[in-house]
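In: Predicted model and sequence follow; I will ask about them next.
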Amino acid sequence: MTTPELHIGIPSAYTPSVTLDAPFDVLRAITRRLATTDDLGSVLQSITQALVQRADAAVARVFLLMGDDECEYCRRRIEAGEQTRSTERALHLVLSAEVIDDAGAFHRIPVDSLFPVAVALRLGEPSLVDDWRELPPGMLDPRVTRIWRRHGIVGLAAYPLAVRGESLGAIGYVARRAITRTEYEVLGVFADQAAMAIKGAFLFRELERHRDRLQAENAYLQDELRADLVDVGGFDHIVGESPALRAVLRRVRQVASVETTVLITGETGTGKELVARAIHERSARASRPLIKINCGAIPQGVVESELFGHEKGAFTGALQRRVGRFELADKGSLFMDEVGELPLDTQVKLLRVLQEREFERVGSATPIAVDVRLVAATNRDLEREVAEGRFRADLYYRLNVFPIRIPPLRERPSDIPLLVRHFLAHFQRKLAKPLRAMDPASMEQLQRYPWPGNIRELQNVLERACVLATEPVVKLAEPLRMPASRVSKTGADTAPITTLDESERAHIRRALAAANGRVHGPAGAAVLLGVNPSTLRSRMQKLGIGRGSPS
């Protein structure tokens, strides 16, 4: 479990609210504070300040066992290039009360060092030294003994901080005289109080993290439920019996039960999300949600926030902490549609999550570990994207472990009657009309049409026909038009060669002209071109094509 980040410290001019002479009065006061505040820093501050108020006391310190990334002070030094990141956990100073000037020279103490707090943590036992100067040479770190000698330190005491066998850190105490047995016993009680306060703070922060995640997950699932209730697609099942579709479902069964990353490829509207859901529902993660994100529908400036979340104040408009899709999908599956639309810098971070299974929210350097099964989808040719430098080769190889290609509808015309029957049943319920069958001539036309928009286009055509139907046998509302992209290319071989941008610009303009300037909708240019509307808008903006006119 990742240690929650602690923001605690002692003010430079701290004055205790009450002067305490008897140690048990101190203990009672700290116990009261522990029971009435959730401020860990305040409790630890009371403990360390009470300890150094004893006569000839010099330093009282609290260290926590954590990684460099979990320590705010070390993170700042690492980011500034003043410290090298270590993968080993160490004792990090989180609070200190002291009356000597340079006792703060050691912030990070390795667990295997000779510092008394490190020895207490390592052995799991407290230690009391009446006079450190009488110890054999080599038992203490010479760097700290030089400081102690300069300031006249004599007695040492250290207690491990632990709760139910879990090591949390250590508390250290030094004085200019021998430490009495009573002081040593009180230090032990203080250590127990500090350990309980620290563990309570950890649990509270972990509870907060899970609460935030559950709230975000609940909001996400509520949105999904509302979308299902108003969904015009009726995609409750994968419909079809063609050999091409059977081959797809066979691959789904092969990969669903293992943790392999899947890359689903296919044209727009072929049902990539349905295949992703089928993989999830046949996996061991079926009890957890399938979280979805359409990478092509998110502005580039916020795509990392959507994927990884952000901290409050991470950027303008970040008014509160946000849980990202990866965190929502922990122990479940994440479906990343249009993954080919991700910016290159985000591709780097996605690759790191897949390799190391951890990420940081935007505005934070604290890593969050996740266990996510990724299913990605794209209608792009990613091999070509890699060759042209628009997609990282290492990420492509990481995603393309188990590819599944979904055939377009024109490659499985035998499934069209089954799909028509499925949609008619759906629209009969939705529209409360006695819709029984499709007109034979219309059915023949449906099976001849190439369906550039695939099943989604078929669904829209059938819904329009059902809305206009006045009798149980449904007829097409209007003849199906061949898209501009499939018009005969007569004379193309003799046309002058133009740049790729010029060719693409002309092609998009022809599609806009055929769609009467519309980008969205069943007869829009995006459907004619077989691309996502957001992808088409992005290309139009890059090529300088205005939305107001196809010319």
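Out: Nice, I can see it. Computed from a prediction, not measured in an experiment: that's the story for all the values here.

In: For the rest of this, base every contact and every neighbour count on C-alpha atoms.
Out: Noted.

In: Report how many residues lie close to the closest residue to E358 other than its chain neighbours.
Out: Distances taken as CA to CA, 6 or more residues apart in numbering put A369 closest to E358, at 4.2 Å, once the chain neighbours are dropped. Residues within reach of A369, counting by other CA atoms under 10 Å, total 17.

In: which SS state does I171 fall under?
Out: The three-state label given to I171 by DSSP: H, G, I helix; E, B strand; the rest coil is strand.

In: tell me the contacts of it?
Out: Going by CA atoms under 8 Å, 6 or more residues apart in numbering, I171 touches 60-63, 117, 158-161, 191.

In: can these go into TSV with extra columns for distance to G169?
Out: Below are the contacts of I171 laid out as TSV (distance: CA to CA, whole Å):
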residue	distance to G169
A60	14
R61	11
V62	8
F63	5
V117	8
A158	11
Y159	9
P160	6
L161	5
A191	10
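
In: Can you flag which of these belong to helices?
Out: 117, 191 (DSSP state H).

In: just to revisit the earlier point, how near is the residue nearest to E358 to A105?
Out: Separation of A369 from A105 (CA to CA, to the nearest Å): 32 Å.

In: N460 now?
Out: 71 Å.

In: neighbour count winner among these two?
Out: Counted by other CA under 10 Å, N460 and A105 do not tie: N460 has more neighbours, with 18 against 10.

In: Helix or strand: which one has that one?
Out: helix 454-468 (DSSP states H and E).

In: which residues sit against that helix?
Out: In contact with helix 454-468 (CA under 8 Å, 6+ apart) are residues 233, 267-271, 408-410, 420, 423-424, 427, 431, 435, 451, 474-477, 522, 527.

In: what do you get for stretch 282-292?
Out: In contact with stretch 282-292 (CA under 8 Å, 6+ apart) are residues 253, 256-258, 277, 280, 325, 328-329, 331-337.

In: buried ones in stretch 208-224?
Out: Buried residues in stretch 208-224, counting neighbours by 16 or more other CA atoms under 10 Å, are found at 212-213, 216-217, 220.

In: second one coming, line it up with the first:
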Amino acid sequence: MTAGTPTPIEPASRRHLDALRDITARITATRDLDDVLASITRGLVESCDAVLARIWLLSTDIECPVCSAHGPVPARGADEGPVTAALHLRASHGSHTNLAGHYHRIRVGALKIGQIAASRTPVFCNNVFDDDRFVDKQWIEAQAIRAFAGYPLIFRDELLGVIGIFSTGAISEHDFQDLQIFADQAATAIRNAQLFAEIAHLNGRLALENAYLQQEIREEGGFEDIVGDSPALRAVLHEIEQVARTDATVLLTGETGTGKELIARAIHRMSRRSAHTLVKVNCGAFPAGLVESELFGHEKGAFTGALQQRIGRFELADKGTLFLDEVGELPADAQVKLLRVLQEQEFERVGGARSIRVDVRVVAATNRDLADEVKTGRFRADLYYRLHVFPMRVPALRERRGDVPLLVQHLLMHLQRKLAKPLRAITAESMTRLERYTWPGNVRELQNVLERAAVLARGPIVDVPDPNTGAMVQAPEHTVFASLEDAERTHIREALQRTDGVIHGPGGAAALLKVNPTTLRSRMERLGILTPRRREFPSEGRP
């Protein structure tokens, strides 16, 4: 052979190189990580005379689907905890396919696989039985293993993992070099698949966030800010300032309509999580069978109608705040899962086995007395104490009557934009009525009362009827009033209609009108109202 003539490649090596090219073509044509890993290990065994081919990827226990499904496996070499990155077995083809075996999790630097990762240097050995780095001599002998080749998977200076190849025959120097080139190509395919998975996850989350925010925009949010200057409200604002800068779980209590959602929004806005999403869930708005799916998401096929994977509200609120409104309405099964998330900050989607770890601050709200709910067994005691870290009671509107004028002014500005009407103020008599009213529906009721009056208003000054009467319809300017006799006739007929024609007795029309039954009969005869004698109670003693 003359100088400069390239060394001819042996036929076996040529087949080996062609097989590696075929594997490369397959793995670059798919974006699914599991498919890429399976194609690499299966191709090495079927095309390159390997007895066993394995791939370990560098990750934490939480990121590893095998650990999430089977529980954490102690690391070979040392166990530094689930948040420490280790080499996790993700693909295995040949004589052993169990991914959760003894060598699933290997510490970087331990054993031959960990040493390859630590040094980022490939290892080549044609006599593994006499090599001290291979500790399981019994397995080597049983499998007739002779040679081993291991390669670090490196993509742009980032260590992804290690490929290990076990063979019963010798590995030539030429094959070892070809496998090194293949390992570099495999690392690129693996990283691309990982990036595609990350992009798909982020796109799904972005789509859900967009849909959620669009829903929030479409919903009627009421007024935007917390309005008032009463001592009761100032005390609440002081508590918000104290707790907002922490990650403590907050439990908002108070009557319906007091503005608990506004308090939750203020806590989020003043917290270090304000750059992320505040996600709201009304726990009483979903059927019992769908609450868990809404909170924690579900996998495709988890139940009838689950046609695709869905990200839950907890996952959507990662790094942000989750507002659980009406938390007292949660069914028992969902309470158990919520307790685990509060304790460990991790959960599984419905129908899934992989644990998902999140960083979520929870603000819960209820108009129930959860302590009483615990006593009756309708609410878990352990969950109650987990939520009851920083309780805040939102005062009722009747406890802050001095805030009514400020609220009215603020709501009128909001209604002016909503109704496109020049609303400036309400009458002095209206303000007096509103300040004296007890407001069982609180601020929400005040908003509704003002809106009804504003709709009926003919000018910029709104006259608000007495909320106690519910008489919201204003009379026209030139109303022809009915006579006193006609009004009395209408009133008696309405009473008779309500009592089904019964006049006497505790539930009769006379008791309803607070008159003597004989007097009522006399007025009915004078007004021409037929006496419904046949419909009286039999106990009255008349035929």
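Out: It's in. Not measured: the values here are computed from a predicted model.

In: coming back round to it: can you tell me what the residue nearest to E358 of structure 1 aligns to in structure 2?
Out: Aligning on TM-score structural alignment places A369 of structure 1 opposite R357 in structure 2.

In: With E267 of structure 1 instead?
Out: In structure 2, E267 of structure 1 lands on E255 (TM-score structural alignment).

In: Test my guess that that match contacts A396.
Out: Yes. Between E255 of structure 2 and A396 there is a contact at 6.5 Å, judged by CA atoms under 8 Å.

In: So which of the two has more stuff around it?
Out: A396 (22 against 18).

In: and that one, how far is that from K260 of structure 2?
Out: Distance from A396 of structure 2 to K260 of structure 2, by CA to CA: 11 Å.

In: Kindly report the same for D175 of structure 2.
Out: Counting by CA to CA, the gap from D175 of structure 2 to K260 of structure 2 is 69 Å.

In: quick one: which of these two has more around it?
Out: K260 (25 against 18).

In: is it true that the more buried one touches V250?
Out: No. Contact criterion CA under 8 Å: K260 of structure 2 and V250 do not qualify, at 11.2 Å.

In: neighbours of D25 of structure 1, just the number please.
Out: For D25 of structure 1, using other CA under 10 Å, the count is 12.

In: Now do the SS call for the equivalent of it over in structure 2.
Out: In structure 2, the residue matched to D25 of structure 1 (TM-score structural alignment) is D18. Classification of D18 of structure 2 by three-state DSSP places it in helix.

In: now swap in the one 4 residues further on and tell me
Out: D22 of structure 2 falls in the helix class when you classify it by three-state DSSP.

In: ok so, going back, what's the mean distance for the helix holding N460 of structure 1 versus structure 2?
Out: Helix 454-468 of structure 1 differs from its equivalent in structure 2 by a mean of 0.9 Å after superposition (mean CA distance after the TM-score superposition for structure 1).

In: matching residues in structure 2 for that helix?
Out: Helix 454-468 of structure 1 lines up with residues 442-456 of structure 2 when matched by TM-score structural alignment.

In: residues in contact with A57 of structure 1?
Out: 51, 173-177 are the contacts of A57 of structure 1 under CA under 8 Å, 6+ apart.

In: Please tell me how far it sits from V43 of structure 1.
Out: From A57 of structure 1 to V43 of structure 1 the distance is 19 Å (CA to CA).

In: Can I get the buried part of the contacts of helix 454-468 of structure 1 as one PyMOL selection?
Out: Remark: buried members of the contacts of helix 454-468 of structure 1, expressed as a PyMOL selection using 16+ other CA under 10 Å:
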select buried, resi 233+267+268+269+270+271+408+409+410+420+423+424+427+435+451+474+475+476+477+522+527
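
In: Mind checking which of the contacts of helix 454-468 of structure 1 land in strands?
Out: Counting by DSSP state E, these place V474 in strands.

In: Give me the subset of the contacts of helix 454-468 of structure 1 lying in helices.
Out: 420, 423-424, 427, 431, 527.

In: Quick check: the farthest pair among these?
Out: The span of those, defined through CA to CA, is set by L431 and V527 at 24.9 Å.

In: gap between S283 of structure 1 and A276 of structure 1?
Out: 11 Å.

In: Which one's more surrounded, these two?
Out: Set S283 of structure 1 next to A276 and count neighbours by other CA under 10 Å: A276 wins out with 26 against 19.

In: so where does the residue in structure 2 that the more buried one lines up against fall, helix or strand?
Out: A276 of structure 1 maps onto A264 in structure 2, with residues paired by TM-score structural alignment. Assigned by DSSP H and E, A264 of structure 2 falls within helix 260-269.

In: after that helix, next one along is what?
Out: By DSSP H and E, the next helix or strand past helix 260-269 of structure 2 is strand 278-282.
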